[in-house]
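Have a look; sequence and predicted model below, questions after that.
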Amino acid sequence: METNTAIKVLAALAQETRLTIFRTLVQTGEYGLSAGQLAKELNIPNATLSFHLKELTHAELVIARQESRFIYYSANFTTMNALLGYLTENCCAGTPCSSTVEICCNEKNS
């Protein structure tokens, strides 16, 4: 992931409603939720939800697909994983991190 792309993605998530929407979609999984379900679950007015979904889609964090007359939104796990990789690519002073539950950059590595 390029730095400018990471900035765009982080900027999209740097807002409480968008972060809540994205986290909800991550928890929902690949199938996602319809816009109506999302609005109802999060108690967000449709116009507000539409604005935030547009921002998340522009940052490639959300994928929209149409089924019949409904639009379903799901988290773009490819972008999310690329961002996580970008943020952690130099962690632990270049030493590969353990896949265990330990903190990656603990005091022993500093």
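Structure's in. What do you need?

Please count neighbours and contacts with C-alpha atoms only from this point.
Will do.

Helices of the chain, residue ranges please.
When secondary structure is read from DSSP state H, the chain shows helices at 3-13, 16-28, 35-42, 46-58, 77-88.

tell me which strands and helices the last one is in contact with?
What it means is helix 77-88. In this structure, helix 77-88 makes packing contacts with helix 3-13, judged by 3 or more CA pairs under 8 Å, 6 or more residues apart in numbering; DSSP states H and E.

what about 10 Å?
Contacting helix 77-88 under the criterion 3 or more CA pairs under 10 Å, 6 or more residues apart in numbering; DSSP states H and E are the following elements: helix 3-13, helix 16-28, strand 62-67.

would you list these in a markdown table and tack on mean neighbour count and distance to residue 81?
Shown next, in a markdown table, are these (neighbours: other CA atoms under 10 Å; distance: least, CA to CA, whole Å):
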| stretch | mean neighbour count | distance to residue 81 |
| --- | --- | --- |
| helix 3-13 | 16 | 11 |
| helix 16-28 | 17 | 12 |
| strand 62-67 | 15 | 13 |
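
then this one, side by side with the first:
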Amino acid sequence: MDKPSALAALAALGQDTRLEAFRLLLKAGATGIPAGEIAQRLGAVQNTTSAHLKVLAHAGLVRTERDGRTVRYVADMIGFRDLLAYLMEDCCNGAPELCRPVIDAVTCDRC
């Protein structure tokens, strides 16, 4: 990931509704959640939620899947991994054992 992409991803996550939507999609895993259900769970207006999801998609943090007429959103784990890798690229000044707890915390078997 390059710096402009990292800045776009961080800016996308820097808004309350988008951060909550992204965390919700991370919890949902590979099955994702339909757009309308995301709005309902967040207690937000559907068209506003769609705009927030579009920002997350442009930042490479979520992707869409069509299920008939339903648009399902899924956390893009590759984009998320690339953001984390960019942030940790020069971590720990040559002592990777210091980063191990962070890596363990963000690693999951379901992703």
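Okay, I see it. On a predicted model such as this, the values are computed, not experimentally measured, just so you know.

circling back: quick one: closest of the helices of structure 1 to residue 98 of structure 1.
Using CA to CA as the criterion, the shortest distance between residue 98 of structure 1 and the helices of structure 1 is 12.5 Å, found for helix 77-88.

what about the helices and strands packed on helix 77-88 of structure 1, which gets the closest to residue 101 of structure 1?
helix 16-28 (20.1 Å).

elements contacting the closest one?
helix 3-13, helix 35-42, helix 46-58, strand 62-67, strand 70-75, helix 77-88.

what range in structure 2 matches the third one?
The reference is to helix 46-58 of structure 1. The alignment of helix 46-58 of structure 1 onto structure 2 (TM-score structural alignment) covers residues 46-58.

Now do the buried residues in the matching stretch.
Under the neighbour-count criterion of 16 or more other CA atoms under 10 Å, stretch 46-58 of structure 2 has 46, 49, 50, 52, 53, 54, 55, 56, 57 buried.

okay, those residues in CSV with distance to residue 86 of structure 2 next?
Rendered in CSV, the data for the buried residues of stretch 46-58 of structure 2 read as follows (distance: CA to CA, whole Å):
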residue, distance to residue 86 of structure 2
46, 32
49, 27
50, 27
52, 23
53, 22
54, 22
55, 20
56, 17
57, 18
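
Now the two most distant members of these.
Farthest pair in these (CA to CA) is 46 and 57. Separation: 16.2 Å.

who touches the most centrally placed residue in structure 2 in this structure?
Nearest to the mean C-alpha position of structure 2, counting by CA atoms, centre = their mean, stands residue 61 at 4.0 Å. Taking CA atoms under 10 Å, 6 or more residues apart in numbering as the criterion, residue 61 of structure 2 is in contact with 8-10, 12-13, 22, 25, 53-55, 74-83.

cutoff 7 Å now
Residue 61 of structure 2 makes contact with 9, 75, 76, 79, 80, according to CA atoms under 7 Å, 6 or more residues apart in numbering.
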